[in-house]
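Trainee: Return a 3D structure for these sequence lines:
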Amino acid sequence: MNARLRRIVISAMALSLAVPLAACGEEKHDAGLGKDTIGLLLPEDKADRYEKFDHRIISRRVATLCLECELDYRNAKASVDTQKMQFEGLVKKGVKVIILDPVDAQAAGSWVDAAAKKGVKVIAYDRLAEGNVKAYVSYDNENVGRLQGQGIAAALGSQAATADVVMMNGSPTDPNAPSFKKGAHAVLDRKVNKIVSENDIPDWSPAEARKKMTEVINAIGVDGFDAVYSANDGMAGGIAEALKSAGIKNVPLGGQDAENAALQRIIKGTQSFTIYKEVRPEAETAAEIAFRLLRGKSIASLTSTTADSNSKADIPAKLFDAEIVTRKNLKDTVVLDGVVRTDLLCTKDLAAACKSIGLE
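Mentor: Model (predicted):
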């Protein structure tokens, strides 16, 4: 092929590529206006899971399902006002499907209703927002609480029937917290002697949990309780610090979320268990529901049950099951599933403890 002919061929190829490239550019511009955009609003960054797992998994799944789609992600950092502005910003942009994990489920109700009137479809993710949501994806939260109660009872063993337990519940603005509490009480009220102290911790704050635990220790003494229920792992970290500061050892402590720090405490023996809620199926299901709603398709095959909020009944829902993780099954659950890498979990100071449970 001579040089002139080669230039003609190359020019023709360039022109043929220019049309789809221009089309792609137009689609991206439309996506910026909300046409092919899915909004994702997560509540806070204190818990490891949101940035490390939920955001990444949802983003990847959306990209797999829809090459032309764009995910507009924001984190409210535990601020209701910030999340309200983020939500209203997405609606103003023209986004028609939003995955919402609310900081305050009650407060979100008015935003959701206002958006629904404009044709915006909201998927309540992990926490059930009030208002006219189109779908709900989470775990069976009452059952999670029951698993937590069972974990405390199992850790107490034969002493459970005479044991006094301290309860540190989740944030009062989180609709999941009452479900965890209800499920835990359903077990603990039957299995242990009594609940000697109970507190709700605003924003799931580890610092506040540590402060409250210190106050409980000062009020009832180091021998005034036999176990501590913590609604999640972040708070369990604060509670563990309070117990250590008071010189209290070998008191069963449970959490939830299978965070790396909690798993290390389980290996070390300063936390008895956590609840493992595999994020991937929850996140991928939310992404697929969002895509189907964006395209006007049925979500019936993805929502096997229904859920009721205070403002709406029979919301199409998918609720997943969780499981208890202890030193005995840590290797065969979170490690096997790839939630945590052994080399990051088993730091030098935990080498011997890791080896004792088959983690090397």
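Trainee: Going by C-alpha atoms from here, please, whenever you check contacts or count neighbours.
Mentor: Fine.
Trainee: residue contacts, the residue lying closest to Ser171 once chain neighbours are set aside?
Mentor: When the adjacent residues along the chain are set aside, Ser171 lies closest to Pro202, with 4.4 Å between them (CA to CA, 6 or more residues apart in numbering). Going by CA atoms under 8 Å, 6 or more residues apart in numbering, Pro202 touches 170-173, 208.
Trainee: Would you mind checking which of those residues is nearest to Asn329?
Mentor: Gly170 (25.6 Å; CA to CA).
Trainee: Let's see this one next, to set against the first:
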Amino acid sequence: MKIARILAATASALLVAVALAACTNAVTPGSAPSHDPKTAKIGLLLPDSVTARYENADKPYFEAELKSLCPGCKLLYANADGDASKQQQQAESMLAQGVSVLVLDPFDSKAAASIASDAQANGIPVISYDRLVASKHLDYYISFDNEKVGQLQAQALVEKLQADGKGTGDHGILMLNGSPTDNNALLFKKGAHEVIDESGITLLAEYDTPGWDPAKAQDWVTGQITQYGNRIDGIYAANDVLAGAAIASLKAADVSPLRPVVGQDAELAAVQRILAGDQYMTVYKAIQPEAEKAAQLAVALTKSERPRGATTVRVAGASIPSFLLPVTPVRASNVEATVVKDEFYGPSTVSEICTDYKSACAKHGIG
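Mentor: Take a look at the predicted model:
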């Protein structure tokens, strides 16, 4: 009996010791481990390589601002290349390397919730960048007014068709939406439907493009041209990559004149198409202030600072401090006042646009 009591006491002591050790090693959710803010590692996770802006604008602008604010900080960067599982692995690698903050632009908004949860469990704050992660475990969200993007796109298309007396009866439009796993795509679609559904314009068909894949988008539009022929009076495309795919389908089918196509992102190729008359409009989102704001928030978080959000966005039952930046519709008439004025493609913006489009640029007073 005496031996039994000794063993029981020993076991109890061991359990208490293990419990105390667990409490000592646990990280309080939402509180970052101790890092030196002057040499912190910042993780930047971007979603795909299909959309040109991520490699050409978001990453370099973020990196430049980070270097300016914290010369000793190290950027850990990864692009998911349109693969949610790959993005999960990239995030796990960054956590293992000891990042102080994760800036996460999710390829799949729902799947990325596990990344945010894992980060919080390790005391690492998360900034949801450009696309909203479907998680309450976020410290900030920074993006654009994405419903407004869809509204502006749809309004431009509706007004064009109404001015031309098109889009009603057995004639109408196609809606080429973005990826169903991207929360932004859902917001673009919602905003566009708010305008189109009240306009009297006929919606012939719509498609949610898996992974924003332009090849799938082009195949779908080609099929709709076969089905509806010249009853198609215009095309809503959720971004400029999809707009380019739609225009390629129209050209391949020898549709003449080309139907008005709207997009967004103000990609270089899209602006060139607009000046040449192949694309009707795009929506300009000034990426530099978005990327710079994300870098500023990341550096602040390494110092345990919590800047106040301009607004809040509700997600998974939580109110997330947020910054939603304004957007601007762009047609040929205001390319000069928007992307050129802001040097959107760098100091050589004019030559980037105009080298192969000299006559189109001259026509619109650019160059």
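Trainee: Give the burial count for the residue opposite Leu65 of the first structure in the second structure once aligned, as a bare number.
Mentor: Structural alignment (TM-score structural alignment) places Leu65 of the first structure against Leu69 in the second structure. Leu69 of the second structure is flanked by 15 other residues according to other CA atoms under 10 Å.
Trainee: My read is that Leu69 of the second structure contacts Ala300, right?
Mentor: No. Leu69 of the second structure lies out of contact with Ala300 (CA atoms under 8 Å); the separation is 9.7 Å.
Trainee: Pro47 of the second structure maps to what in the first structure?
Mentor: Here Pro47 of the second structure is matched to Pro43 in the first structure, going by TM-score structural alignment.
Trainee: residues in contact with its match?
Mentor: 75-79, 83, 101-103 are the contacts of Pro43 of the first structure under CA under 8 Å, 6+ apart.
Trainee: For Lys182 of the first structure, see how far away it is.
Mentor: 23 Å (CA to CA, to the nearest Å).
Trainee: What are the buried residues along the helix or strand hosting Tyr61 of the second structure?
Mentor: Using DSSP states H and E, Tyr61 of the second structure sits in helix 59-69. Going by neighbour count (16 or more other CA atoms under 10 Å), the buried part of helix 59-69 of the second structure is 59, 61-63, 65-66.
Trainee: mean deviation (superposed) between it and the first structure, please.
Mentor: For helix 59-69 of the second structure, the mean deviation from the first structure after alignment is 0.7 Å (mean CA distance after the TM-score superposition for the first structure).
Trainee: helices or strands next to that helix in the packing?
Mentor: Packing contacts for helix 59-69 of the second structure, counted by 3 or more CA pairs under 8 Å, 6 or more residues apart in numbering; DSSP states H and E, involve helix 287-302.
Trainee: dump the residue contacts of whatever residue of the first structure lines up with Ser319 of the second structure.
Mentor: Superposed on the first structure with TM-score structural alignment, Ser319 of the second structure falls opposite Asp314. Asp314 of the first structure makes contacts with 306-308, as judged by CA under 8 Å, 6+ apart.
Trainee: Can you tell me which of those is nearest Val144 of the first structure?
Mentor: Nearest to Val144 of the first structure among these, with distances taken as CA to CA, is Ala307, at 15.9 Å.
Trainee: Now for the closest one, how many residues are close by?
Mentor: 16.
Trainee: Looking at the contacts of Pro43 of the first structure, which is nearest Arg280 of the first structure?
Mentor: Asp101 (15.6 Å).
Trainee: Per the alignment, the closest one pairs with which residue of the second structure?
Mentor: By TM-score structural alignment, Asp101 of the first structure lines up with Asp105.
Trainee: What span of the second structure is stretch 234-243 of the first structure aligned with?
Mentor: Counting by TM-score structural alignment, stretch 234-243 of the first structure corresponds to residues 241-250.
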